[in-house]
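# Provided below are the primary sequence and the corresponding predicted coordinates.
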Amino acid sequence: MKLKNLTLFDNRLSWSIPAEIGMLSELEALCAGGNQDIDGEIPAEIENCRNLQVLGLADTKISGGLPRTIGRLQKLQVLSLYTTMLSGKIPADIGNCSELVDVYLYVNSLSGSLPPEIGKLQKLQNLLVWRNNLAGSIPEQIGSCKSLTVLDLSLNFFSGTIPQSIGNLTNLEEVMLSSNNISDSIPAVLSSATRLTQFQIDNNQISGSIPPELGLLQHLQIFFAWDNKLAGSIPTALSSCQSLQAFDLSRNSLTGSLPPDNFRRRGGLGSNPTIPKKSAFIHAMFNGFDEPHRSADEADRENKVIYGVPVATWLMHSNQPLNAILLTEVLGISVVVREWEAREEVVGAAMIKDVVGRLLSAEEGVEIRKRTEKVSVALKKSMEEGGDLCRELDDFIAHITR
């Protein structure tokens, strides 16, 4: 059979991939993501699909591990298996897939370490393995992936240091290492990644001072390093980060004062040093929800909306009930963990498990994720120069400075 393209995504198919898939030697693309009733394991016989370029089974119930035979798919360019039931280790054989460009393995139950053979993937651009059970150190060989633009290892159990070899990745645009057990200091060589727009290392064990070399990152828009062990002062060189929009260093041991240039609106408020840059002000307006007591966890949860990640709403105090109505009933991008009326009750493991299950579920979870992505796009657009939120802020600033 000379079938080259098998595209079945976003249906309600109930199917397990048969071993006979290996008979489709001409197959170039298998795209069946979004079918919540596709289950079973990826058969080892897939190695016989030697022309396969795209393997897309995201948002299904595919389980088991990645077969070692996947390393024989030397034409594979896209491996899209996010939000499934995959477990086990990422096989070292993946390093033999020399044409790989995109690896999407996030929101699974993968364990073990990130194999150093990943460094053999010279064409790899996107490596997203967040929210798994991966551990060990980030391999130094990652610095050999010279085409890498997005690296997301968040919400795992990685330890050790940020490898110095990250300075070799001059095409990097986004580095997300949040919520791991990474220690030691921020490598100054990161300044070589001059295209970097996002650097997120929050909720780790990172210590030392913030290297002034980060001021060379002219395109940096988001820098999150809250909940670490950083010390010393905030370097004045960060004032050179002209594109910075979101800057969060909460819950560290930093001393001194903020560099004054970070709080001067460029482009026409005279000598008033107290008005923040408009982009930072927009970020604060959205994430604050006008809550004076919001915690770092709340800030992180609200940040996720901007990046298209659904949230769980946990009502505790202040005007959170009103925020919950906005998120759940108006926008439809959240699930309530505990109702306001039951705020004095203890939230049990079963309740949390139920909410997480709903967010990752076949029907409700998929719809929530789709709506969240739409809200994310709209929010980002409104925050751009000329967007609705941007125009309203211009009017507000004009009013208070008239």
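Here it is on my side, so go on.

# going by C-alpha atoms from here, please, whenever you check contacts or count neighbours.
Fine.

# sec struct for residue 261, please.
The three-state assignment at residue 261 reads helix, by DSSP: H, G, I helix; E, B strand; the rest coil.

# so residue 140 touches residue 116, yeah?
Yes - judged on CA atoms under 8 Å, residue 140 makes contact with residue 116 at a distance of 7.4 Å.

# which residues does residue 158 contact?
Listed by CA atoms under 8 Å, 6 or more residues apart in numbering, the contact partners of residue 158 are 134-138, 180-182.

# list the buried residues in the longest helix anywhere in the chain.
As assigned by DSSP state H, the longest helix anywhere in the chain is helix 364-383. Neighbour counts over helix 364-383 (16 or more other CA atoms under 10 Å) mark 365-366, 368-373, 375-376, 379, 382-383 as buried.

# list only buried entries from the contacts of residue 158.
For the contacts of residue 158, buried by 16+ other CA under 10 Å: 134-138, 180-182.

# comparison target below:
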Amino acid sequence: MSPESISGHHYFFFIFIFLIIICPSSSQSEPRQILLKIKTNFADSSTLQVFTTWNEKNPVCNFTGIVCTGDNSVKEINLPQQQLTGTLDFDSICSLKSLDKITLGSNLLHGTITPHLSNCTNLQHLDLGYNHFSGEFPEISSLTHLQFLNLNLSGFFGQFPWKSLQNLTNLTYLSLGDNPFEITPFPSQILNLEKLQTLYLSNSSIQGTIPEEIGNLRSLQSLELSDNYLVGAIPPAIMKLTNLQELEIYDNELTGTFPVGFGNLVLLTKLDVSNNSLEGDVSELRNLTRLESLQLFENMFSGEIPVEFGDFKFLKQFSIYNNKFTGELPAKIGSWSDFEFIDVSENLLTGLIPPDMCKNGKIFDILMLQNKFTGGLPESYANCSSLTRLRVNNNSLSGRVPAGIWSLPSVKLIDLAMNLFEGEVTPNIGEAKSLQQLFIANNRFSGELPPEISQVSSLVEMELMWNQFSGEIPARIGDLKKLNSFHLEGNFFSGIIPESLGSCVSLSDVNLAGNSFSGEIPASLGSLPSLNSLNLSGNKLAGVIPASLSSLKLSLIDLSNNMLIGRVPESLLAEAYDGSFAGNPGLCADGRRDLRECSMGSRKSGDLDVAKYCFIAGALVLVLSSLACFLLVKSRRKDRKAVSERGFSWDMKQFHVINIDEGEILRSLKQENLIGKGGSGNVYKVELGCGKKLAVKHMWKSSIDTGDRNTSVETILPKQKSRWPEYDAEVATLSSIRHVNVVKLYCSITSEDSNLLVYEYMPNGSLWDRLHTYQKVDMDWNVRYEIALGAAKGLEYLHHGCDRPVIHRDVKSSNILLDEEMKPKIADFGLAKIVQTNKVMDSTHVIAGTHGYIAPEYGYTFNVTEKSDIYSFGVVLMELVTGKKPVQTEFGENNDIVCWVHNEMRRNDNPITLVDLNVSDDWKEDAVEMLMIAIRCTMKIPAMRPSMRMVVQMLERIEPRSPIDVVIDNDIHIDKN
């Protein structure tokens, strides 16, 4: 066919076919170029495996992560968890007109999202969660087809465009949580999204109440509003959400009870309302038989656990700790399902431990501490190979521990402390290859420590104190290379301290006090690189102190009450407190008041004999002096009629050298000299004829016996008259305290039914007076800081510097007295307890302390620890910084300054507003730093609080700058501006 014969129509047809052959399809080239352009925005895209298919030769629909429609248009971009970095070009992305799904979650994307996102009008699914974007999220009201929106933990901040959600009525999944958005009331636009099945707004800075309109979202299956600032009650309208399977509203400030009808949410499998202020019983939950996870901890729930909980056949996780539940646990709880953990700690539960929670062999945590459980550990748990943590401390459990418990293969923590267990630790403990922490203190365990315990190479902490163990420490204890803390105090161990203990290279804390160890102190202890605290007091150790100990950097050393001889190494003297070497007549040191002087030949036995004779002679002189003092006191009793009208017999014991006329003191106890009243008596100001001023506390036995539960009870003693000598001994121990920040007790004057305690007089009264009463004065920050540091040093001495640690138990601003220079001194030891060797610390059934200062653990245990003092001191720091009292109406019902400060610091962007207005602006940042220390001191869990030694160190690190430094800093700031 000749060209001439081809009609025009056919000509153009051939041209069209030719163009198709020689030109690539626009449907292929345009998407390819767009995707390759998008690829260039990702860093290292050329090296990422996911992009090896993204090239000029490969069809677009074969690109990894790309899904196409039937006509080869790009429908989906799916690249989650690909370690993508870089930014997103939504101008290019949204030019893919058929695109309806973008999944780029769990990458490392950053930068801002441009408004071009609103051009992706066909999007149904958008997942940008778990990335590192910045800036505000753009307005997206045009994305009306959107069904799935996930921005969880994506990094966006500022004001979220809540109004744009009102057009997105097709949304079934909305997750905006864990982003630092601006605080906002509950967004009303969400309440009209009636197709929503999943709503995740946890940690989204939402405040106010949960609105009743939440009941509009009847398709909801999962509702998560946790970690916000929600207040008020759970709205009754929530019962309309009958499709709800998951409800999480923990970490808010919700109050009230579970609303009537809550049990109608019968499809619930997960319920978490923990860490709120909810109260009442939980009977509304008895019908939620599908529950798999029930978290009610850290609220104020009370009443008994419904017996129906024992029939929940799907329950795997049950946590109700830190409430006020009473009664018994259902015996069948956890026996039906693959039960995983139970935590019912810190309640008032009684009865037996349910026996079948490991029936299906899946449970890993049994946490039941600080209740009132009785009976023993069920034998059924001896074969629970899945168990990793067993904590039942501080109950009334008794009997022998089933032998299999000691050898559980997965157990990492066994905590049986503060019960009535007896029997031995069995040799099979050597099979517990995962055991890291063994806490069995304060029980009645006996027998020898089995040598097999040295095979538990994973052990990090071992606390066996205050039991009845005997025998020797296993010779191969040095095999425990990970052992960090080793406490055996208060037992009947004997024999030598094995040299191999020095091979426990991780040891930082060793306490073997109050046993019957003999022989010499192993020199190998000096090679322990991390040893921080060494207490070998109250044993029968002999010989010299090894010179190797000089290389240690100890924060505490106590070798008192042994039979040591020779010169104390100089470096240890620098680290020790008074009393660290007391009770060793054969020890000496130059220039120490608590030790005798060393002579040139002090190491010779003859000189040691002379030292012994001198010691005996000195003791005789002390006895004769005391007798003379006693006779002098007896001769003065004719002057006592001003106070002792009933002819009481008085005895005086002096603790400091001072010329005190007993009769003059007694005559001065008049109404006009009254300067204060306490829970156990009156305090008088006494001015002696020589001009000396004293403070005298007059306590009658009747007040001491009864004890007022609602006040600061200064001394609580049983009523038996036979216990008064113990009280005298306690006062005598306290009187031995010598510290510049502890008030000085000069003497005690006692009769049959009253006591006089004579203290140094503190002219500026108490810190409470200076902060909160009509005697209030303006204190600049330097004064407040010095008061805080001085009081901390006083408490540090009590906890760490005395022969036996002293726990004050009533630390408060009214017990911090101020001298004429506003220097602080800890006072009022009426509640103090001395930690005594060979003796379980005494406890009382009266809560010790003052409302507002009492540590939360007092609510469930009468055990006293130094951590309780630290909590109370944290309250004092808060008073110093804020100027507020521990309890004020502005904190809200049942709240105190600790709750208020913790909450305000969490949600307040400018914590400087918490600082007392009387503190100069120049020092408010310093004040906030002190407030941070106070927060650490008042942590709810005692173990999370620092020691007083650490508190002193933290306070020293925030020492106020000199005025010159402040002026220079201010000048620099002005110049910069």
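Alright, I've got the coordinates. No experiment lies behind these values; they were computed from the predicted model shown.

# where does the TM-score land?
The TM-score (TM-score structural alignment, normalised by the length of the first structure) is 0.76; 358 aligned residues with a CA RMSD of 4.2 Å.

# on that earlier part again, among the buried ones among the contacts of residue 158 of the first structure, which are in strands?
Those of those mapping onto strands are 135-137, 181-182, per DSSP state E.

# what's the closest of those to residue 216 of the first structure?
residue 182 (23.6 Å; CA to CA).

# what residue in the second structure is paired with the closest one?
Per TM-score structural alignment, the equivalent position to residue 182 of the first structure in the second structure is residue 445.

# my read: its match touches residue 423, true?
Yes - shown here, residue 445 of the second structure and residue 423 form a contact pair, counting by CA under 8 Å, at 5.1 Å.

# and the end-to-end length of stretch 286-303 of the first structure?
End-to-end span of stretch 286-303 of the first structure (CA to CA, to the nearest Å): 9 Å.

# quick one: residue 844 of the second structure is in a helix?
No - going by three-state DSSP, the assignment for residue 844 of the second structure is coil, not a helix.

# the strand or helix carrying residue 625 of the second structure aligns to what range in the first structure?
Per DSSP states H and E: residue 625 of the second structure is located in helix 605-635. Under TM-score structural alignment, there is no match for helix 605-635 of the second structure anywhere in the first structure.

# separation between residue 78 of the first structure and residue 153 of the first structure?
For residue 78 of the first structure, the distance to residue 153 of the first structure - CA to CA - is 18 Å.

# more neighbours: which of those two?
residue 153 (24 against 20; other CA atoms under 10 Å).

# so the more buried one is in contact with residue 181, correct?
No - between residue 153 of the first structure and residue 181 there is no contact under CA under 8 Å: 11.4 Å.

# of the buried ones among the contacts of residue 158 of the first structure, closest to residue 312 of the first structure?
Nearest to residue 312 of the first structure among those, with distances taken as CA to CA, is residue 180, at 20.5 Å.

# tally of neighbours for the spatially closest residue to that closest one that is not a sequence neighbour?
Leaving aside its sequence neighbours, residue 180 of the first structure sits nearest to residue 157 (CA to CA, 6 or more residues apart in numbering; 4.9 Å). Residue 157 of the first structure has 21 neighbouring residues, counting by other CA under 10 Å.

# I'm done for today, thanks for sticking with me.
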